[in-house]
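A.B. asks: attaching a predicted model along with its sequence, questions to come.
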Amino acid sequence: MAKLFFRYAAMNAGKSTALLQVAHNYEERGHRVRIFTAGMDDRYGRGYVTSRLGPQRVAELFDATTDFLSLIPVQPDIACLLVDEAQFLSADQVWALHELAHMRNLPAICYGLRTDFRGQLFPGSAALLGLADEMDEMKTICDCGRKATMNMRVDGSMRRVTEGAQVEIGGNARYRAVCGRCFRAA
């Protein structure tokens, strides 16, 4: 039986790298995957899953209007659905991925952030935390050496930003992965 998976972490934990490795593993064994990433993420160009380590791969884009159920045939010729930047999914899209896993026997593995720079759940992450059959926290470390669990938005002087829109694409120039202590002390 297929499952809906959520693999989450703070920034720089290797989520995109892990997704690319899973895709490679499936394809090396002759199986086809479909890879999706958020259309709003243009850090490395639109339509790519890119690891900070360098590997990059073309991906299909999703946005608020994407209907996964209509994109995936009833008898898919794919073995797995992979979603990067899953925090940007809507709750309805997560329900659709859940249906693909449970009614069409198509595993869906989603990679994303759990919370934003204020410590608030993203809508897609909240739905995944509620619906995923399996969840895995991927790990990274804070500058202080503790496990990083928070994403801190910073300004040009590397000072913590506490207000603003939930989504502001910026990568390492705008965000840091930090532990709870450093998040509160900043």
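C.D. replies: Cool, the structure landed. Remember, it's a predicted structure, so these values are computed and weren't measured experimentally.

A.B. asks: could you use CA atoms for every contact and neighbour count after this?
C.D. replies: Fine.

A.B. asks: so which residue is dead centre in this structure?
C.D. replies: In the chain, the residue lying closest to the centroid (Cα atoms, centre = their mean) is residue 112, at 2.1 Å.

A.B. asks: comparison target, given below:
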Amino acid sequence: MAKLYFYYASMNAGKSTTMLQADFNYRERGMATMLWTAELDTRSSGMVRSRIGLEAGAHLYSPDTDLWNEVQAAHNSRPLDCVLVDEAQFLTKPQVWQLARLADEAGIPVLCYGIRTDFQGELFPGSAALLGIADTLVELKAVCHCGRKASMNLRVDAEGKPIKQGEQTEIGGNDRYLALCRKHFSEALAR
């Protein structure tokens, strides 16, 4: 039976690297995969890129993308053995249910990778839906500067000072975000 998986973590935990490794494992065995990433992340449009230099082409999804129809059309042309979704925090709740349907009705395993919470400690909509309905939840580990597990994402300005307010989504990497443990995240925001 196919399952819906959610691999989640703070930034810099190796989510994209883990996804690309899973994709490689399927393809190495002659199996067909389909990769997706968020159109919103303009840093590497049409590519899944890891910080350690691995990359692969991917289909882009936006909030309007019907993942059920798009994947089913590809699956009808060439049967898919796995669908992998990067930046899954940007999925809409209906898209998460479409991915669950792919696992349940089409029998295609779906592996989603994303950030659990934003820079204020709030769940992203896609992450909330995945945490609620995924068959398997896997937390990947990042490390805070103190050595503890980093579970939070602190947004910083150009001088490295914490940002407390703003839009939930602001695309950026190490220049805009720090992965911290909850203690150091709270201290940085003076909670």
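C.D. replies: Thanks, I have the structure now. Remember, it's a predicted structure, so these values are computed and weren't measured experimentally.

A.B. asks: TM-score for the pair, please.
C.D. replies: With the length set by TM-score structural alignment, normalised by the length of structure 1, the two chains reach a TM-score of 0.97; 185 aligned residues with a Cα RMSD of 0.9 Å.

A.B. asks: state the distance from the residue nearest to the centre of structure 1 to residue 29 of structure 1.
C.D. replies: 26 Å (Cα to Cα, to the nearest Å).

A.B. asks: and residue 76 of structure 1, by the same measure?
C.D. replies: Residue 76 of structure 1 is 17 Å from residue 29 of structure 1, by Cα to Cα.

A.B. asks: these two: which is more packed in?
C.D. replies: Under the criterion of other Cα atoms under 10 Å, the comparison of residue 76 of structure 1 against residue 29 puts residue 76 first, with 13 against 8.

A.B. asks: residue contacts, that one?
C.D. replies: Listed by Cα atoms under 8 Å, 6 or more residues apart in numbering, the contact set of residue 76 of structure 1 is empty.

A.B. asks: ok but it is inside a strand, no?
C.D. replies: No - secondary structure of residue 76 of structure 1 (DSSP: H, G, I helix; E, B strand; the rest coil): coil, not part of a strand.

A.B. asks: on that earlier part again, my guess is the residue nearest to the centre of structure 1 contacts residue 15. True?
C.D. replies: Yes - counting by Cα atoms under 8 Å, residue 15 is a contact partner of residue 112 of structure 1 at 7.0 Å.

A.B. asks: what is in contact with the two at once?
C.D. replies: 7-9, 84.

A.B. asks: now do the same contact list for residue 79 of structure 2.
C.D. replies: Contacts of residue 79 of structure 2 by Cα under 8 Å, 6+ apart are residue 32.

A.B. asks: quick check: the aligned residue for the residue nearest to the centre of structure 1 in structure 2?
C.D. replies: With TM-score structural alignment defining the correspondence, residue 112 of structure 1 maps onto residue 114 in structure 2.

A.B. asks: quick check, its match in contact with residue 123.
C.D. replies: No - applying Cα under 8 Å, one finds residue 114 of structure 2 not in contact with residue 123, separated by 11.1 Å.
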